[in-house]
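Asks: coordinates for the following, if possible.
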Amino acid sequence: MLLSITTWWEHLASFEKILWGIAIIFSTIYLVQSTLSLSGGDVDHADGDADAAIDHDDGMDYQFFTIKNMIAFFTMFGWAGLAAHYGGLGNMATVLVAFVAGTAIVVMTVLVLNYMSRLRHSGTMQLTNAINLTGTTYLFIPAKRGGTGKVHIKVQGSLRELPAMTDDEEEIATGKLIRVKKIINDSILLVTLAENNFSYKI
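Replies: Take a look at the predicted model:
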């Protein structure tokens, strides 16, 4: 079998050897990288170092020029080039097709990761979005930051039960309407008794 592979390789033209070399080498690297990622041993730190060296503020959450994207580019470049070459295209046309295919897979990867990141970000509650919103007291809130109570408040479209404190001189009883003034320690709402007793709608 080894002899037949050697014979096959020797009969390839130089251009074909380049395409096969790129396809096989980078496909192997891609498979190893994917295996490490699935096993939890992904070498992200190496990728991160490379990203930092060429990091540009282009407005994208995920950088275009990374080691992972380079591997994906050349993997697609190799196989698309082989497909184009054996499909009857000339060398220049083959290189062009391979380049476009490699670039396309990188762009798609960046766009998908960027979209997934935005979905995760939009689903993560930002407490600062609760400032100036109104809610109702679920568990009474001791006066003058004497303890922590609970409030029900609608933040980012969802009803939440969140810890709250107050600077008010009197405790805020359960069921009272409150307004959020600011955030304490990035985790606790600082609230005050709402001045108006209008009905609060969820």
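Asks: please make it C-alpha for all contacts and neighbour counts, starting now.
Replies: Noted.
Asks: tell me the contacts of the residue most central in space within the chain?
Replies: The centre of the chain sits closest to S117, judged by C-alpha atoms, centre = their mean, with a distance of 2.8 Å. The neighbours of S117, taking C-alpha atoms under 8 Å, 6 or more residues apart in numbering as the test, are D61.
Asks: so which strand or helix has it?
Replies: For S117, the host element (DSSP states H and E) is helix 91-123.
Asks: now that helix, how far from the centre of its chain.
Replies: 15 Å (C-alpha atoms, centre = their mean, to the nearest Å).
Asks: G21 and G102: what is the separation?
Replies: Going from G21 to G102 by C-alpha to C-alpha, to the nearest Å gives 16 Å.
Asks: the more surrounded of these two?
Replies: Neighbours were counted for G21 and for G102 using other C-alpha atoms under 10 Å; G102 has more, 24 against 13.
Asks: second input sequence below; structure requested for side-by-side comparison:
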Amino acid sequence: MEWFKDFGALEWTYFVIACVGTVLLIVQVILMLIGAGDGGPDFDTDTDGDGAFDSHTDTGLSLFSVKGLTAFFAIGGWTGLVMLTSLVSPAISIPVSVVAGLAAYIIVWFAIRMMLRLQEDGTANYGSAVGKTATVYVSVPPAREGRGKVTLVLQGRYTEADAVTDDKERIPVDTQVTVVQSLGDVFVVARKEEKDGQ
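Replies: Here you go, the predicted structure:
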């Protein structure tokens, strides 16, 4: 306990900042391990309710996050305290501790960003629908004069998407079509050929 005996105001400040930052960082790590720390205070949800089961969730990761701030205070606090107790002058230890804290902040931000990229991407790959059978949900106007809608199972989930056709006649509701091309999130469809009549 002699270590604390020689603490001045600056050392105590660094010690308190480092302890608070470390405790908060440990709590966040425990919450992440048990699954309670996945979301953040800025939580955005968008769900499509037209019978489709696809939804999008955005955790709102920004450069300013609680995890980054706790890393900044924990690493910066301990760096400053160790430097001051090693008799490094405050003129050097303060800037070095701030730089160490900023480095920890950026590393945590980058690590979280990389982990979020590793999570399953909920967006559908519309290009994988080419060649699949779909059902017309809203009639598709002829010769790309407008858009209709089709439904199909894409990547294991029920999906509804806009559709156009090059056919010369309107494709009515409940008609089976084949996706012949994907133009972003719009499908080019054609009537499915009847095999039994040919």
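Asks: tell me which residues in the helix holding S117 of structure 1 are buried?
Replies: 94-103, 105-106, 109-111, 114 (16 or more other C-alpha atoms under 10 Å).
Asks: tell me which of those is nearest to G78 of structure 1?
Replies: If you rank those by distance to G78 of structure 1 using C-alpha to C-alpha, A98 comes first, at 6.8 Å.
Asks: what does that closest one correspond to in structure 2?
Replies: The equivalent of A98 of structure 1 in structure 2 is S97 (alignment by TM-score structural alignment).
Asks: so who does that match touch?
Replies: S97 of structure 2 sits next to I75, G76, G77, W78, T79, G80 when contact means C-alpha under 8 Å, 6+ apart.
Asks: try it again at 7 Å.
Replies: Contact analysis of S97 of structure 2 by C-alpha atoms under 7 Å, 6 or more residues apart in numbering lists G76, G77, T79, G80.
Asks: measure G101 of structure 2 to S93 of structure 2 for me?
Replies: G101 of structure 2 is 12 Å from S93 of structure 2, by C-alpha to C-alpha.
Asks: let me see the ranges of the strands in structure 1.
Replies: Applying DSSP state E to structure 1 gives strands spanning 134-139, 149-155, 158-166, 177-184, 188-193.
Asks: could you dump the ones you listed into a markdown table and include distance to D47 of structure 1?
Replies: Output for these, formatted as a markdown table (distance: least, C-alpha to C-alpha, whole Å):
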| stretch | distance to D47 of structure 1 |
| --- | --- |
| strand 134-139 | 45 |
| strand 149-155 | 36 |
| strand 158-166 | 37 |
| strand 177-184 | 36 |
| strand 188-193 | 37 |
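Asks: how about those strands in TSV, adding mean neighbour count and distance to T124 of structure 1?
Replies: Listed next are the strands of structure 1 as TSV, based on neighbours: other C-alpha atoms under 10 Å; distance: least, C-alpha to C-alpha, whole Å:
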stretch	mean neighbour count	distance to T124 of structure 1
strand 134-139	23	20
strand 149-155	22	11
strand 158-166	19	11
strand 177-184	20	16
strand 188-193	23	16
